[in-house]
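*Asks:* Give me a model of this one.
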Amino acid sequence: MVPCFDEPDFKANWTVTIIHPDGTTALSNGKEIGKVRETSSPWITSTFEETPKMSTYLLAVAVGEFKFVEGYTKGNVRFRIWSRPAALSMTSHALNTGIACLDFYDHHYGIKYPLSKQDMLALPDFEAGAMENWGLITYRETQLLYDANIYSAGAKFAVSSTVSHELAHQ
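*Replies:* Okay, here's the model as predicted:
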């Protein structure tokens, strides 16, 4: 993708542009600020707002057939949970927990969340349990999705714990 020093001490602002197939969604750390499709082209060019200075390991890009649920924090931060369309019905617990966590951290620490959005993405095949990419946290599906008709109370607690942990990194 880009040449860089993969050293947390070195920080940079990132302006991301992703060229992806029509019919897919592109995600990154910043809020999408533009989407252009050339006439008769099967490709879309999505651009994202510049990030604050951050370590290179926090950069994230994702492209896929994703759908989302959305809410807002008390501080008006747009909060979305992204997943495969078939898993969208299992995202409400993560959305409610995530919004409550950002509101709590804002109030408890007195530090406003610095980004205009927070996305969390459930991935079916993700080796790590989760990764705290700034503005686009990625999760293994089992760490973000919950359905009371399928999963135990312990699974609900595990989702809450993982979401609160990853948001604490933000």
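*Asks:* CA only for contacts and neighbour counts going forward, please
*Replies:* Fine.
*Asks:* And the helices in the protein?
*Replies:* 92-109, 141-144, 153-169 (DSSP state H).
*Asks:* Deepest in the core, which of the ones you listed is it.
*Replies:* Ranked by mean neighbour count, these are led by helix 141-144 with a mean of 23 (mean count of other Cα atoms under 10 Å).
*Asks:* helices and strands around that one, which ones?
*Replies:* strand 117-123, helix 153-169 (3 or more Cα pairs under 8 Å, 6 or more residues apart in numbering; DSSP states H and E).
*Asks:* at 10 Å instead, please
*Replies:* Helix 141-144 sits against strand 78-83, helix 92-109, strand 117-123, strand 130-131, helix 153-169, with contacts defined as 3 or more Cα pairs under 10 Å, 6 or more residues apart in numbering; DSSP states H and E.
*Asks:* I'd guessed A158 sits against H93; true?
*Replies:* No: applying Cα atoms under 10 Å, one finds A158 not in contact with H93, separated by 11.4 Å.
*Asks:* Let's see this one next, to set against the first:
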Amino acid sequence: MLASYLLALFVSEFDYKESYTKRGVRFRVWSTPNTREKRSYGLKAAIDLMELFEEYFGVQDIAMKQGQL
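*Replies:* This next block holds a predicted model:
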């Protein structure tokens, strides 16, 4: 169940870049077209941090997809 305060609505033209963790979790980073070149850094950082936390804490995230705006 998703808490209502975790819901955000954005109205704009967005595009995404996606990649996968070693475990197969899909990550997408969404941004406006004029910030397209910055997506790669955010995507790599998110994947690296998720893998680090899963290894450090020994707990895998149950969500098989993640998204960032």
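*Asks:* TM-score of the superposed pair?
*Replies:* Scored against TM-score structural alignment, normalised by the length of structure 2, the superposed chains reach a TM-score of 0.84; 69 aligned residues with a Cα RMSD of 1.4 Å.
*Asks:* coming back round to it: columns distance to M131 of structure 1 on top of the helices of structure 1, output as a markdown table?
*Replies:* A markdown table is the format used below for those (distance: least, Cα to Cα, whole Å):
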| stretch | distance to M131 of structure 1 |
| --- | --- |
| helix 92-109 | 15 |
| helix 141-144 | 11 |
| helix 153-169 | 7 |
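*Asks:* With respect to K11 of structure 1, which of those lies nearest?
*Replies:* With Cα to Cα as the measure, helix 153-169 is the member of the helices of structure 1 nearest K11 of structure 1 (16.0 Å).
*Asks:* got the angle for that closest one vs helix 92-109?
*Replies:* 40 degrees (axes from the mean of the first three to the mean of the last three Cα atoms, to 10 degrees).
*Asks:* between helix 153-169 of structure 1 and strand 117-123, what angle do the directions make?
*Replies:* Using the same axes, to 10 degrees: helix 153-169 of structure 1 against strand 117-123 is 140 degrees.
*Asks:* can you count the residues close to the counterpart of D119 of structure 1 in structure 2?
*Replies:* Aligned by TM-score structural alignment, D119 of structure 1 pairs with G67 of structure 2. G67 of structure 2 is flanked by 13 other residues according to other Cα atoms under 10 Å.
*Asks:* hang on, G67 of structure 2 packs against D15?
*Replies:* No: using Cα under 10 Å, G67 of structure 2 makes no contact with D15, being 12.0 Å away.
*Asks:* Now for these two: what residues contact both?
*Replies:* 28-30 (Cα atoms under 10 Å, 6 or more residues apart in numbering).
*Asks:* could the residues you listed be laid out in JSON lines, adding neighbour count?
*Replies:* Putting these into JSON lines (neighbours: other Cα atoms under 10 Å) gives the following:
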{"residue": "R28", "neighbour count": "22"}
{"residue": "V29", "neighbour count": "23"}
{"residue": "W30", "neighbour count": "20"}
